[in-house]
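# got a sequence here, can you model it:
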Amino acid sequence: MTTDQGLDAIVVGSGPNGLAAAVTLARAGLRVRVYERNAQIGGGAATAELTLPGFHHDVGSAVHPLALASEFFQKFGLKDRIELTVPEISYGHPLPGGRAGVAWHDIERTAAGLGRDGPAWLQLLNPLVDNISEVAELTGDSLLRVPRHPLTLARFGLRTLEQGGPAWNWRFTGDTAPALLTGTFAHSIGRLPSPSTAGAGLVLAAHAHAGGWPIPTGGSGAIVQALADDLLAHGGEIITDADIHKLTDLPPARIVLLDVTPRALVELAAGALPDRYTTTLSRFRYGNAVAKVDFALNEPVPWSADDLRRAPTLHVGGTRADQARAENAVARGQHSDSPYVLASQPSIIDPSRAPEGKHVLWAYTHVPAGSTRDQTEQITRQIERFAPGFRDTILTTASQTAAQMQNHNPNHIGGDIAAGAISLAQLVRRPVLSPDPWRTPLDGVYLCSSSTAPGPGVHGMCGYRAALSALAHEYNILTPPDLAPPAQ
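Coordinates of the predicted model:
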């Protein structure tokens, strides 16, 4: 690559974290360039026509519980830049016999639908919902930082220990509330119950009743485009189809931020990292995986429970015991015959996602890392179980195995969309044990992917924290730059 004079910062990778880092640096007055290996920017937050013309599917993430709560996106003013619809129902959960659990945005309405378990739902989640900004702050940084809200930490910790251990059923008497809650736990692709899956799930459940689970009009790519537009408006550049193999391939720059995994960092450094740091990165574990199927439909999914026809997000997996059985099979390296399925039907609230009268359905299930099994039939069968006639609505499908997920995005090692296993140890040590885990031993080089704190999700916080660290250490800029959109 050619040498560029006056280039202050380089970002490798244009996922939400890479672009959040680039925007932050550009807003601080630096000249920034982003390199992206694919022809399309966005990584796991892109939108594309994957099945038929006019059907717009999210390539990776589809629903964004953290988009409104993220410190970065709040400062960036995301809700003022794109159209985000906060649905009346955050998520639904079909159950046998045509029943369903429904997590309404309104927590009181949710509790009312849970019968005798309604008070238990309120007791569990209300303290987190009422203090959601403190929960977001607690979970949006390195866990080695001194918490500013110890009472919220204690509330959150006690609930995580309860729901992450053998006592997870003690407060519930029916099967709807625990199944509804477990659907959020299973997002983390881990053993059930466990503290790591419970902690992540409780955060998602709390956001469902606080800011809600918003859907971007036009797809997740709208978030990426807003970030890219701001970067370009502040002098930044984006170069696509640029696969970087070594750090020495890059032109000179004072700061290099890498939206890549620890494994890729070692490869890019080509022996330049200290042995001890390399050894630590080699111990970073990657988790199990997802296999994804996108459906083009000629009509909405015919869910047996009417409320589910209004729910943009669904957890399809049966009872709490059913979901635990499926997730624990994957944790043992096995494929489940009756898998947990995370599904999104955004076209029920966003008609722009499909031709008139048609719909898109986004769905994935969990599989062992590196799986080459196509899960189209397993996902279809599980949905059909709760939506008889679903098969008849399918026009066509586009499937990706776990192995193919990595081919599209190298950060998804073996199909691990979290870029690293979600465990208590790796939430504290992500990827190293440090209050500043984004900074590497190489001068000016920082890691900003979901492999760093605070972990996975479309929140931009990994990139934002890495950029603030770089500004402080390389330019002595200690005040975060203004990220707000221009006044209208």
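# please make it C-alpha for all contacts and neighbour counts, starting now.
Noted.
# so what's A45 up against?
Applying C-alpha atoms under 8 Å, 6 or more residues apart in numbering to A45 gives the contacts G15, P16, D58, V59, G60, S61, A62, S220, G221, I223, V224, V458.
# can you give me the helices in the stretch 101-250 of the chain?
Ranges of helices in the stretch 101-250 of the chain, per DSSP state H, counting those that start in this stretch, are 107-112, 118-130, 132-139, 150-163, 176-185, 195-209, 221-233.
# so how far is R116 from R171?
11 Å (C-alpha to C-alpha, to the nearest Å).
# ok, now G140?
Here the distance between G140 and R116 works out to 34 Å (C-alpha to C-alpha).
# tell me which of these two has more neighbours.
Taking neighbours as other C-alpha atoms under 10 Å, G140 and R116 compare with G140 leading, 22 against 14.
# go ahead and confirm the more buried one touches P454.
Yes - under the criterion of C-alpha atoms under 8 Å, G140 makes contact with P454 at 5.3 Å.
# hey, where'd the helices end up in the stretch 351-488 of the chain?
For the stretch 351-488 of the chain, applying DSSP H, counting those that start in this stretch gives helices covering 376-386, 402-408, 424-428, 461-475.
# quick one: the second one to chain centroid distance?
It refers to helix 402-408. Computed by C-alpha atoms, centre = their mean, to the nearest Å, the separation of helix 402-408 from the middle of its chain amounts to 17 Å.
# can you give me the buried ones in it?
Residues of helix 402-408 classed as buried under the neighbour-count rule (16 or more other C-alpha atoms under 10 Å) are A402, A403, Q404, M405, Q406, H408.
# now the other sequence, so there's something to compare against:
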Amino acid sequence: MAAVLLARAGREVLLLEAAERFGGGLRSGEVTLPGQVHDLGATVMAMALASPAFRELGPLKGVEFAHAPVAAAHPLDGRPAVLVHRDVRRTAAGLGRDRGAWLGTVGAAVRAGLPLVDLLLKPLGPWPARPRVFAQAARFAAAAALPATTFARAAFRTAEARALLAGMSAHSMLDLRAPVSAGYGLVLSTLAHLVGWPVVRGGSQVLADALVAELRSLGGEAVAGHRVRRLAGLDAPIVVLDVTPRQLLAMADLPAGYRRRLERYRYGPGVFKMDWALDGPVPWRDPAVASAGTVHLGGTLEEIALSEAETTAGRVSPRPYVLLVQPYAADPTRGGHTLYAYCHVPHGCGADLTDAIETQIERYAPGFRDRVLARHAMGPAALEADNPNLVGGDLGGGLTSLTQFLRRPVWSPAPWRTPLPGVFLCSSSTPPGPSVHGMGGWQAARLALRHPVR
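The predicted structure is shown next:
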């Protein structure tokens, strides 16, 4: 994102990628069977559709977002699955007694629309002068600051609505008893109604390749397979780094105070990721789940909260919360019935969670294992080896706690700027944090364009 925006502003840009293929967390590949395309990192792109950075960028040639009939589903034992539709009222209607509560919480954020999302994705500004939006954001923040367990029990009466909020909030990779965990659930729920939870047709790699193509069309140069180990080897007035604090510490001679602050930066839990090639759709007990792009597996609020608490305490949950994506529900172009899932594990965990993940799927889809043609698994060590930004398997570039919501990676009115002249950060270790939104690059480019060019 930063490279394209700088090139559009007329700057001469050289993009260097350490891996042999561009994309980082936006890569796709054939990891199970030939011809079957799997997303190796990010797959669901709600933030890309909502992001001010991507909206400013405009349409990219060859990129099409594909939506499943249902944005997300949350199966439950012995009762119908909870379904999240684009229509907030249709979703609320499926929550019975909590219909009004969903409309009064998530629905209120939906009614506030993208101006509220813009404010949330630009926590440090710049902000337009919109008093009404600030008032809406203040009301949203009061709920978002709560632990997910607290908010779910206060706002909802049914097991269905509480479970749904828990599944959404668990994307944060936080203990659901921790402050701001509710906020992640509320934001993701809101985006499901505002913009949907699509995948990129053909795989996330298509989006990465389109960004590189856009850069080259603007006269920029892009070189893969070139790892920058020390900043001293670069001769450029502006350097924008898509790295986490650990890599920056190794790359640069930093002022002692800034170095100490980076050394205090905390990484979060890791993930154990799996991909499957299936001989047909997942055989869900509730057929309605087959239409969902994303499926949250973990049961009730209490079950999911226990699983996440065990993970953050450094223990492997025997019944983990599993985030599963059925790309074929939205995109039939990936060569077959490919399936994507991961569960949270302690930072750097070396345990094999294959059986635990597949057991959770079998819980709601008996006979699932009989559909498996091939499987591929990656734990934290393999993920970090493939992408050094995934420290200890942490997909988020750092713990997403309240204290690190703005201190990413340090307390600063402009944390994208480092103390080194002309050196900026744009990774998920900067505000607003993880996801495919491009806001780190947008903010870094905005600051870099103010920097004098020698």
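# where does the TM-score land?
TM-score of the superposed chains, computed with TM-score structural alignment, normalised by the length of structure 2, equals 0.96; 451 aligned residues with a C-alpha RMSD of 1.6 Å.
# picking up where we left off before, point out the most buried one among the helices of the stretch 101-250 of structure 1.
Each of those was assessed for mean neighbour count using mean count of other C-alpha atoms under 10 Å. The highest is helix 176-185, with a mean of 26.
# which bit of structure 2 covers it?
Helix 176-185 of structure 1 falls opposite residues 160-169 of structure 2 when the two are matched by TM-score structural alignment.
# so how far does that stretch sit from its counterpart in structure 1?
In this overlay with structure 1, the average offset of stretch 160-169 of structure 2 from its partner residues is 0.9 Å by mean C-alpha distance after the TM-score superposition for structure 1.
# now do that stretch: everything it contacts.
The set of residues external to stretch 160-169 of structure 2 that reach it, using C-alpha under 8 Å, 6+ apart, is 74, 76, 82, 95, 98, 102, 148-149, 152-153, 156, 176, 181-186, 188-189, 296-301, 304-305.
# want to throw the buried residues of helix 402-408 of structure 1 into a markdown table with distance to T248 of structure 1?
Formatted as a markdown table, the entries for those read as follows, by distance: C-alpha to C-alpha, whole Å:
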| residue | distance to T248 of structure 1 |
| --- | --- |
| A402 | 31 |
| A403 | 29 |
| Q404 | 29 |
| M405 | 28 |
| Q406 | 24 |
| H408 | 24 |
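# would you point out the most distant pair within those?
A402 and H408 (10.2 Å; C-alpha to C-alpha).
# so who does the residue nearest to N298 of structure 1 when sequence neighbours are not counted touch?
The shortest distance from N298 of structure 1 to any non-neighbouring residue, by C-alpha to C-alpha, 6 or more residues apart in numbering, is to K358 (4.7 Å). K358 of structure 1 makes contacts with A296, L297, N298, E299, P300, as judged by C-alpha under 8 Å, 6+ apart.
# show me those that map onto helices.
In helices, defined here by DSSP state H, there are no members of these.
# who wins on neighbours among these?
Each of those was scored by neighbour count (other C-alpha under 10 Å); the top score is that of A296, with 25 neighbours.
# would you agree it is in contact with L395?
Yes - using C-alpha under 8 Å as the test, A296 of structure 1 is close enough to L395 to be in contact (5.4 Å).
# and P255 of structure 2, what pairs with it in structure 1?
Under the alignment defined by TM-score structural alignment, P255 of structure 2 is paired with P274 of structure 1.
# is it true that its match touches L281?
No - if you go by C-alpha under 8 Å, P274 of structure 1 and L281 don't touch, sitting 10.8 Å apart.
# could you tell me where stretch 455-464 of structure 1 falls in structure 2?
Matched against structure 2 by TM-score structural alignment, stretch 455-464 of structure 1 falls on residues 433-442.
# can you list contacts of that stretch?
Counting contacts by C-alpha under 8 Å, 6+ apart, the residues outside stretch 433-442 of structure 2 that touch it are 1-3, 5, 42, 45, 47-54, 121-122, 395-397, 400, 405, 408, 416, 425-428, 430-432.
# check the separation of the first and last residues in that stretch.
13 Å.
# pull the distance from it to the chain's centre.
Relative to the chain's own centre, stretch 433-442 of structure 2 is displaced by 10 Å; criterion: C-alpha atoms, centre = their mean.
# buried residues in that stretch, which are they?
Of the residues in stretch 433-442 of structure 2, those buried by neighbour count under the rule 16+ other C-alpha under 10 Å are G433, P434, S435, V436, H437, G438, M439, G440, G441, W442.
# do stretch 360-372 of structure 2 as well
For stretch 360-372 of structure 2, using 16+ other C-alpha under 10 Å, the buried residues are Q360, I361, E362, R363, Y364, A365, F368, R371, V372.
# check contacts around the last one.
When contacts are counted by C-alpha under 8 Å, 6+ apart, V372 of structure 2 touches W276, A277, L278, D279.
# right, and H171 of structure 2 touches G185 too?
Yes - using C-alpha under 8 Å, H171 of structure 2 makes contact with G185 at a distance of 7.4 Å.
# how about I379 of structure 1, what's its partner in structure 2?
Matched to structure 2 by TM-score structural alignment, I379 of structure 1 sits across from I357.
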